[in-house]
Every structure is written in structure tokens, then in C-alpha cells.
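Q: 3D model of this:
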Amino acid sequence: MEQAKYSVGLDIGTTKIVAIIGRENEYGKIEVLGVGKSKSLGVHRGVVNNITQTIQSIQQAVAQAEADAGLKIGSVVVGIAGQHIRSLQHSDYITRQDSEKVINHEDLDNLCNQVYKLVMLPGEEIIHVLPQEYKVDGQAEIKEPMGMYGGRLEANFHVVVGQVSSIKNVGRCIKSSGLDLGGITLEPLASSDAVLSQEEKEAGVALIDIGGGTTDLAIFKDGIIRHTAVIPFGGNVITEDIKEGCSIIEKQAELLKVRFGSAWPGENKDNEIVSIPGLRGREPKEITLKNLSKIIHARVVEIIEQAYVEIKNYGHEDQKKKLIGGIVLTGGGSQLKHLKQLVEYITGMDTRIGYPNEHLAGDSDEDIASPLYATAVGLLMDAIRNEEKQQLQEEEAAASPEAQLETADVLEGGTQETQAHYGGPRKSIFERWTDKLKDFLDNAE
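A: Take a look at the predicted model:
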């Protein structure tokens, strides 16, 4: 099979690394060809802290996916998260020299380029600029100003900022694993692609992705991303608490959480007890399920309350900004029993668990449709999109100059959904950032 016919998403998480190979079928659904999963060593709270171990884990997941699909992986789209990611709102404007001409891509570019000039903290760089809505000569709430007349063009931007060193470390791991970096996507964006419908994004929805080391949050309203945040707690902290609270080893704590864990202590009766074998001939330990769920409950409440603070910071309590779609939970941590009920109880918002099966072909493996793989499926969708864009550009390069201009318009114009995803009707900030990162890695040899 040719290289161009399939794409690869690589999710480098705190607890697991997943590589998914797939392609789009004739119905526009994603056909998964191979999956590889390995235990993630060397990543802490979404940030690489041991390059060698991370490379080994990536190679293991990739080798497994290659064997599963019978294909060779070349280029991958990777997700970026971690506690160093933060976001801010920013407004900017340009005064156009000739208000007799209609607003074009160049004007939007100039406006976007101004945002890059924002002064960040040392070691930080803007990695994502997402236009919210535009104003032309004071006329507000314009979603697409292209082709309009006006002298002053303003926009509100959602700016995502990250640590340069952390992102370069991820790039180094990919390159050292013998892979090409096809693109970088913010993980909350990837997860939202996989589990949210366009209707939910329009109505207003908060996606909470509870991973191993971090909890990612993305808020959408009117089809546009409004707020992103990375909370430095995840499933690992719950396991850690069980380990400390019950004085058992981590492996047993994780097993207890997955098999018997519940976020709602009232569910368990006092006489429900689990016996855990002791270490090296020691007496077995007896743990009541009620105590177990009390430990889990305390930590889960903390994670949800932090996420809810972010939702309130966005302005959910304001009538205009109300999230009618409520909350969607995804990620491995969302599989905890009674979590949905607890989230509804704390926030008072409608809640559902998000499964990435909507975009997958009917014959896909059931395991892939688990919330555990939401980010990886989203990254694969992004990789497929990148592949299509690249193909369009290649065809455009081979076409006549007139056709080139036409295709450039199609590429740049895109649908509003595409624009919202790629940060506006131009080469996405992530694409530019990826190009810069590739250059850096090539020169660092």
C-alpha cells in the first residue's frame, strides 16, 4: 500500500502511548488498520522527563501498530498537553490602508501576525492562535469578515501558550524513534474532534478529558473553541491516594481502582471487603470497598471542582455564554463507576460519557471505541486531514497557474469548521510551528 493512503496518530500520554494507523473509507468514516499500545515510561503529567525511556515506549507502540497493520509507519501527528500549557484571551486590531478594497486573506494574516508579537514569559511561545469573532468598523459578532468593506478590523483571539523546551523534547523523541513529525495538535482539540458533535459545539459544551497525568478541558460555544486548560491531576493521583491510604503497592492500587473503584461512596455496603495478598509471605490485607470509594471520591471531587472553576472562569454563569450541551467526559478516567452522576451533582450540568465511535467505520474493534482512545482517534483524524491538505497542495502544484489560484482559494477559504480548527483561513499556526520545530531538530543533529 502506498504511503499516502494511510495516516498515523500518536498519543504520548502519562500512563500509555498509543499509535493508531488508519485511513478514510468511501463513506468518510475512519477505518483503523492497526493499533499499538505500550506503557508510558518517562512522561510525567504530560511532560517528557526521561527521553530514553519515552523513545523506547514510542518504538514499542509503533512496532506493535506496524505488526498489527502490516505497514511501515513514516510520519505521525502527535498530541501536546502537559501542565505547561496555558491559554489567554487577547483582542487586537489593524487599520487598513485602503478601506475601498474588500477585506482579504492578507488583512487576516496581518492581524494574526500581530498576535505573535505578544510578549510571553521567558521560555514560552505562542503555539496556537484561534480567532473567536471579528469586528469591522465597530460592527460586532462577525464570524467571517472576508469580502466585507471596512477600515478597522478587530478580532478576539484565544491564544494557547506552551513551554518551548517541552515541545522540543517531544519532537526530539519522535525524531530519535525514527519517525517524521507530520504535525502537532493540542490534545484537548484532538479529543473534542473525536467525541463532540457539531451541534454540541454550537450549543455550548465543555469537554473534560481525564487522562493518566493531566485533565484536559476544552470549551466550545457557537462552533468556536472559547477556552482551553490543562489541570495537572489525573487518574494517577487517584491511584497514588489508594496506594498511600491502603498501604499497598501501585499495581494493586490500580487494579483495585479499575475493578472495584466507584466515585460514589454511598453505593457500597459496610460489609463489602476485598482481600489483597500480602508481599513476600506477609498477611493478606482486607480493604472495605466503602473506604476505597471514599478515597477515590475525595480526589475525583477535587479534579471536577478544578475543571468547574475553569468553566466558571469562561463565564458559563452568564446567560449569553451558557453551555446548553453540558459536559462530556472522556479519557481513561471517565470509565470510573458513577462518575457521571457525581459530575452532575457537583456542577448541576447535563453530563454524558464521550465515545469516539461516531467517526469510526462499523467494523472497528470495540476496544478502539473506548473513551481511553479518544485522543488517539482525534489525532488520527487530524493526520488524515493533514494528508488531504497535502494532496490538494501537490495536485495544485502540478496544475496550471489558474487552477493553482483556484485551489489556493479552496484551501484557504475552507469551511468555518476547518478554519476554527486550524486557527483561521491561512496556514495554521501549528503547521508553521511544526515547520519551525522540524528545522530546529534538523539543525540540532
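
Q: Only C-alpha atoms from now on, for both contacts and neighbour counts.
A: Will do.

Q: where along the stretch 151-300 of the chain do the helices fall?
A: With helices called from DSSP state H, counting those that start in this stretch, the stretch 151-300 of the chain shows them at 164-176, 187-195, 198-203, 235-246, 250-260, 289-314.

Q: Quick one: list the elements packing against the third one.
A: By that I understand helix 198-203. The elements that helix 198-203 packs onto, with contact taken as 3 or more Cα pairs under 8 Å, 6 or more residues apart in numbering; DSSP states H and E, are strand 215-221.

Q: Can you give the contact residues for the strand it packs on?
A: With contacts defined as Cα atoms under 8 Å, 6 or more residues apart in numbering, strand 215-221 is touched by 81, 187-189, 192, 201-210, 225-234, 303, 307, 311, 321, 323.

Q: rerun at 7 Å
A: For strand 215-221, the external contacting residues (Cα atoms under 7 Å, 6 or more residues apart in numbering) are 188-189, 201-210, 225-234.

Q: Second chain to compare with the first, below:
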Amino acid sequence: MTKKGCIILSNKLFALDIGTRSVVGIILTEQDGIYHVADLVTIEHKERSMIDGQIHNIVSVATVISEIKSILEERHGTLRRVSVAAAGRALKTMEGSMTIEIAGKPLFTSEDINRLELAAVQQAQQKLLSTASTADDYYYCVGYSVLHYKLDGDEIGSLIDQAGRSATAEVIATFLPRVVVESLLSALKRAGLEMDALTLEPIAAINVLIPPSMRRLNVALVDIGAGTSDIAITDNNTVVSYGMVPIAGDEITEALSNHFLLDFPVAEIAKRSLSTDESIAISDILGFEQQVPSSEVVAIIKPAIEKLASSIADEIKRLNNSKSPQAVMVVGGGSLTPLLPKELSIRLDLPENRVGIRGLDALSDVTLSEGIVSTPALVTPIGIAIAARRAPIHYMSVIVNEKTIRLFELKEMTVGDALLAANIKARQLYGKPGMGMSITLNGSLMTIPGEHGRSAAILLNDNPASTKDFISNDDVITLEQGKDGKDASATIRELIGDIVPIKVNVNGNMHKILPKIVCNGIPVGLDTIINDRDQIVYSHSTKLNDVLSELDIETSGLFEVYMNNKRVVLENWNTKFFIDNLPVPPDHLLNDGDEVRIELHSSPTVGDVISALDQSTQSTASITFNGEPVTMTNSGSSILLNGHQVDNSAIVHSGDRLTIAETVHRPFLFSDVFLFVDYSLPTTASTSYQLLRNGEPIGFNDPIFSGDALEIKFNS
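A: Down below sits the predicted model:
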């Protein structure tokens, strides 16, 4: 990790680069816009004093800074003030989101969106505080970008003029821990230096590599150091996101060390030779020396290179709203890692010429003194020095609600930045919504929201302002409390609307049909005010059958019976309904003034029902006897009404159960015919006779069938 900085002595700039392994001091001169690196001193840390951009041993770091200061003072005179930059890896990135209810509010405006974004940034800050390993309770927000807007839970391109139930902003925000700045100040003070201005390492590098005219492009700058790789994203004329991955050049060195059994410093030297030499000479920890082609070494460390490229590409996409930027610039000592630009282009789906290493050749207005080797590792410290001259970052003071707040001018500061620094809670930007209430309406739970609060008014130097307005030193910001919304209130009429009674005439009698409304078991009217947790039941049906039931007018309605356990409807005995002499069904919707006539039928007998259903309970046979037609019947079935045996004259009511129990019918016999005819023997008849069926002899007890011709023939 690196901390960087610079100071102005007449036309000289003094820059410090406090890195993970070493501290670099640089003297830069400037004339007519041309910068010249006059001197450069590098001293390694005596112990592990820097971890992930944070000074862990202030005394040790201050000692190294003092050594560099002394060396440079011998050559260039007294050095008292220095401007430093917080390293990119010291920055903390966190995602945050905020959802607000907007149902019933006016259409969404730009200021509504600004405040929603600010609330999301504050939520990210709270998440960072809850997960931070340090007890520090303050972070400078140095930038954020919106990941997504959502309307009612679905992603949407813009919330401007949208209306719905809820609006959401999801952001990724970057913060600088206060402890990083304070530890840097302490180390400089112990070394006899004062901080003149502060900048961020990614901003400084971008200032020299990406001129303002190019910052409208979506470009990623990657500074690959020893322990970490720092990332910054530009878009829409500013730096929108910062990030870091905890692997860098050391990952490649360790791969070499593990494969060839090399001491780490030896492996580091071998790695640096890969980009310039066709083969490298290495000596392992056992003392064996060998000459290995660079191409072979690169093939061995390729998995480590691919891992580094994947980690950087994934973080770039995360910071850039899940998409690849238009181009990637790679700086730092780790940028010389073989194959790295190509592997990055593959993983970001970019042409190879869109991923490039940017060295000092990219700085057309910079020259080097004799003996200073031009490498990409110098881009960042030189950029820090130049950034300190072009755009030094100072403290600014503003007053927020009569409280003085100090801010680092890490970018163009806005009212929103001041509100964040003053710890103004998101809820203070909005009037508190009124209390809602829940009721039960006809068995369904219903929520009635309270009134939306009115947003707080923001004044900048007594003038109305938005959260995006820029601020300057000594500005005064006042937040006027918004108006709280009213608690929810409603009448039953407002819930269910107006219910107009109707008048109907039923069989000559006029009736008024009113709604039935019950609240918590007590009848109430439409203008009753409801309260939280009320249970309301209402009905106002104008269906004919519902109205007759409400009026307690008895109607038999459908006439139905169960014949041998099968339900059947007897249309002839159904109740008939007429309106204006026209038949209507029982569920007909009545209108005001309708005249209803009801026709009821008398109950049928068992015989009527059996006849209507064409159910026969007897067998018959049609024959002729001595030339005369005769119909013979044989009743062989029993009839049960609701379980009791009855005859055909019994009365049947709607809902009764009829059962016709079938029995086995015996065939008709010749002798049975005398039960159905009045026959006497002729006085002149002979005592000798013959029984005939269809002209053939038959016995007295022989069976006969329908259609038979029977006769008695006497002998003469």
C-alpha cells in the first residue's frame, strides 16, 4: 500500500510515497508547465510498518521518513512542509440501499432522488461502521455511484416523474477512515514535517494520466503494487468508484519462489527480469544454479497471473455496475507482469488494445534527471507531486445547523457531503409519516397508511438549496425540519363508498333495502369513524334471493327431491318469480322501483312425482281374451317416503327422499286373466272345453305374455 504526497519550495515540490515495502522521496521542479524529477530517494522499511494502507508503527515509519528528509535536505535545502496522499487500498468500499414508500406522493423529482441516494450512502456508512475492525467511528465519504434504481422492487432506468408504491436506490460508496489521515499526520509530525495538503492516490494518478477532457469516458485505472491492486473508475467527468483487491505483484513472486525453491528477494529479482531478458539465472535455496528461458518461467507462473487478472477484473465490474469499462490503464511495478494486460482484456471482454500499461511516456510534460530509471512504478509518486501543485486538497470548514464541520476537499464537495459529515440522519431529511392503522374488512386485512411527511427544507447561506449543490469554505447550511404527516383516519363510507338504498314491491308490499354494516359486532352507519384493529362486516346485495331472505319472505325456490338417492329438480313445482310479468331467475339483480310477483305451487303427491319422473312401479301385459282386449297389471314394487312405506296419494315436500324398492315380478298365468275380466260360463256350454293361446292348447297355470290371444273353446 502507498501513501503519497508533495510540498512546494519556491518552484520545487517535495513528494513522499509511503509504501508497503519502502518510502520514496521525490523532488520535482516546475517551469512553464514542464515538470522535472530532480531527485529521488528510496529506503525500505526496517520492519512491517505498513499493512493495507494503514500505518501500524508510526515511530518506524517516521524514522524512514526522517532519513529520506535528511538526505534530500543535504542536496536541496531545508524541507518543512509536505502534502501527502492516502493510498487507494486504505479506502473502504461498501454497498448500501434505501427504500422509501411513495404511494400517494407527488411524482418523483431530482431532489427526491438526491436525498434517496444520500440515505443509501448513509446506510452503507452504517454497514461499514458495524463491520469495521477499528473502534474509529468516522469515515470521510470520498465518492459513490448508483448501482440500481428500483420502482416497486423492479429495476428501472430513472425514477424521475415516476409514481408507484416504493422507490429504492442501491449505491456503492467509498470511504476514507479518519484514523488513516490522523496516523499519517502523526508520522509526519514526528519526522519534523507539516502536511500542507492531502489528496488520494488514485485521484493523483488520474490527474496526470487522464486529463479532465477524457474523464467523461468510462475508464478504469489499476495501480498494481506489491501487496494490493488499487482501482479507480472514471465516468461522467469525475471519479465515481474506488476499490482494492488484496493480491498483486507478491502473488507472482511467491509462485516463482515456490516452484524453483527461491528465497523471496531472489524470486523478486527474477520476476523483474522476465520482461527484459530472454532467460534468467536463478540460484535456489540449496545452492543449485540454472539458466531458465523466460518463456518457460512465464508458463509456470501463468496460473498465478490468471488469478490476479480475474481478481482485478471482477472488482472492476463490481465497481462499474456489473459491466466492463471502455478501457483499462495499468500502472505500478506490478503492471510489468507478463501476460497481465492480455489476461485482463480476456476477462473484461475488451480488445487487447483497450488494456494498456501507462509508464512515464504517458507524461509528456515530465523529464527525469540522469540516473533515474523510467518505470511504471514512478507514475504514481510523480503524479502525487504534480497533483499537489495543480489541485492541492485542503481542509474546509462549514457550519451545519450551527455546528462547525471540517471536511477534506477530496472532490468538489456538496451539501450532501456536509450533511453526511454532520451525521444528519436520513430520516431528518423527511417529515415523519403519520401512523397507519390496520383493520379487517369482510374478513380481509387492510392497511390504511398515514399521511406522508413534508421534506425538510435545505438552506445554503439562507438560500434554498439541494443536496447536490456545491459548497465552499465557511458556507452555512441550515436544515429546516419537515412537517410530520397526519395519522391515518377514515370513515366507513370512505372505505366502501356510497351505498344507495333501493325500494322494491314484493307481492304488493313496498320494502326499502338498506346496507347492513357491523363494526366489532355493533350495527353502525356509513359515516362512522373507524379505529385501528376494527373488524368491519358489510353487505348490500340486490340479488332477488338475497333480498327475499333479508325480508324473511319464505319461498320454496327450487323443488328438489332425492329419487333413489339421486337429486332431481321438479320444474313443475318450482317457485316462479316475475318482474313486470316477465319471468326472472332467483339471482336476478333488482333495481330501484321493481315490482316482484312470487308464484308458489302446491305440493305434489307420490303419484305425481312418479309420473313426472316416468318411474313405473308395476308390470303390465296387453292381451285379447275371446276376442276382447284386456290389460293386465302386476304391482311388484314398494314405495318409501323418507323411509316410510306409502301409496301414490302421499304428499311430497321439497327435500324429501323417495325410494322405489324393486321386487322380482312373476310371469302372468292364464288363470290371472279372470282377475281382469268379468267372465261367466255359457248356460248351454258343454262340460268339455279347451284352453287355447294363439290357437294352440295351453294349461290353466301356464304363462302368458303381452300380445297373446287367449280363448276358451267348448266342445259340442
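
Q: Superposing both, give me the TM-score.
A: Superposed pair, TM-score by TM-score structural alignment, normalised by the length of the first structure: 0.67. Supporting alignment: 364 aligned residues with a Cα RMSD of 4.4 Å.

Q: wouldn't residue 523 of the second structure be in contact with residue 537 here?
A: No: the pair residue 523 of the second structure / residue 537 is not scored as a contact, 9.5 Å apart, by Cα atoms under 7 Å.

Q: what's the overlap in contacts for those two?
A: Taking Cα under 7 Å, 6+ apart as the contact definition, residue 523 of the second structure and residue 537 share the neighbouring residues residue 517.

Q: With neighbour numbers in mind, choose between these two.
A: Just comparing residue 523 of the second structure and residue 537: by other Cα atoms under 10 Å the higher neighbour count belongs to residue 537, 18 against 12.

Q: Just give me how far stretch 372-390 of the second structure sits from the chain centre.
A: In this view, stretch 372-390 of the second structure has its centroid 45 Å away from the chain centroid, taken as Cα atoms, centre = their mean, to the nearest Å.

Q: nope, stretch 155-171 of the second structure is what I meant
A: With Cα atoms, centre = their mean, you get 12 Å for stretch 155-171 of the second structure.

Q: just stretch 62-80 of the first structure next, same as before
A: The chain centroid and the centroid of stretch 62-80 of the first structure are separated by 19 Å, computed with Cα atoms, centre = their mean.

Q: Then stretch 199-214 of the second structure?
A: Taking Cα atoms, centre = their mean, one finds the center of stretch 199-214 of the second structure at 36 Å from the center of the full chain.

Q: If you count neighbours, what's buried in that stretch?
A: Along stretch 199-214 of the second structure, these residues count as buried under the neighbour rule (16 or more other Cα atoms under 10 Å): 199-210.

Q: same question, stretch 275-285 of the first structure
A: Neighbour-count burial for stretch 275-285 of the first structure, with 16+ other Cα under 10 Å as criterion, is recorded at no position.

Q: before we move on, what about stretch 27-34 of the second structure?
A: 27-30.

Q: which residues sit against that stretch?
A: Stretch 27-34 of the second structure is contacted from outside by 11-15, 35-40, 365-366, using Cα under 7 Å, 6+ apart.

Q: Can you lay out the buried residues of stretch 27-34 of the second structure as TSV showing distance to residue 7 of the second structure and secondary structure?
A: Compiled in TSV, the buried residues of stretch 27-34 of the second structure are given as follows (distance: Cα to Cα, whole Å; DSSP: H, G, I helix; E, B strand; the rest coil):
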residue	distance to residue 7 of the second structure	secondary structure
27	9	strand
28	9	strand
29	11	strand
30	12	strand
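
Q: Quick check: the equivalent of residue 203 of the second structure over in the first structure vs residue 13 of the first structure, distance?
A: Mapped onto the first structure by TM-score structural alignment, residue 203 of the second structure lines up with residue 189. Applying Cα to Cα, to the nearest Å, the value for residue 189 of the first structure to residue 13 of the first structure is 15 Å.

Q: Now do the contacts for the nearest residue to residue 98 of the second structure once chain neighbours are set aside.
A: With Cα to Cα, 6 or more residues apart in numbering as the criterion, residue 98 of the second structure has its nearest non-adjacent residue at 4.7 Å, and that residue is residue 120. Listed by Cα under 7 Å, 6+ apart, the contact partners of residue 120 of the second structure are 96-98, 169-171.

Q: Show me which of the residues you listed is closest to residue 493 of the second structure.
A: Of all the contacts of residue 120 of the second structure, residue 493 of the second structure sits closest to residue 98, with 35.7 Å by Cα to Cα.

Q: In the second structure, what residue corresponds to residue 218 of the first structure?
A: Residue correspondence to the second structure (TM-score structural alignment): residue 218 of the first structure is matched to residue 232.

Q: How about residue 382 of the first structure?
A: Applying TM-score structural alignment, one finds that residue 382 of the first structure aligns to residue 387 in the second structure.

Q: Next, the angle from the helix or strand that that match is a member of to helix 201-209.
A: Assigned by DSSP states H and E, residue 387 of the second structure belongs to helix 379-390. Regarding helix 379-390 of the second structure and helix 201-209, their directions subtend 80 degrees when assessed with axes from the mean of the first three to the mean of the last three Cα atoms, to 10 degrees.

Q: where's residue 377 of the second structure relative to residue 224 of the second structure, distance?
A: 9 Å.

Q: same check, this time on residue 82 of the second structure
A: Applying Cα to Cα, the value for residue 82 of the second structure to residue 224 of the second structure is 25 Å.

Q: residue contacts, the spatially most central residue of the first structure?
A: Note on the first structure: the residue nearest the mean C-alpha position is residue 187, at 1.7 Å, using Cα atoms, centre = their mean. Under the criterion of Cα under 7 Å, 6+ apart, the contact list for residue 187 of the first structure reads 79-81, 375.

Q: could you redo the last one with a cut-off of 8 Å?
A: When contacts are counted by Cα under 8 Å, 6+ apart, residue 187 of the first structure touches 79-81, 216, 375, 379.
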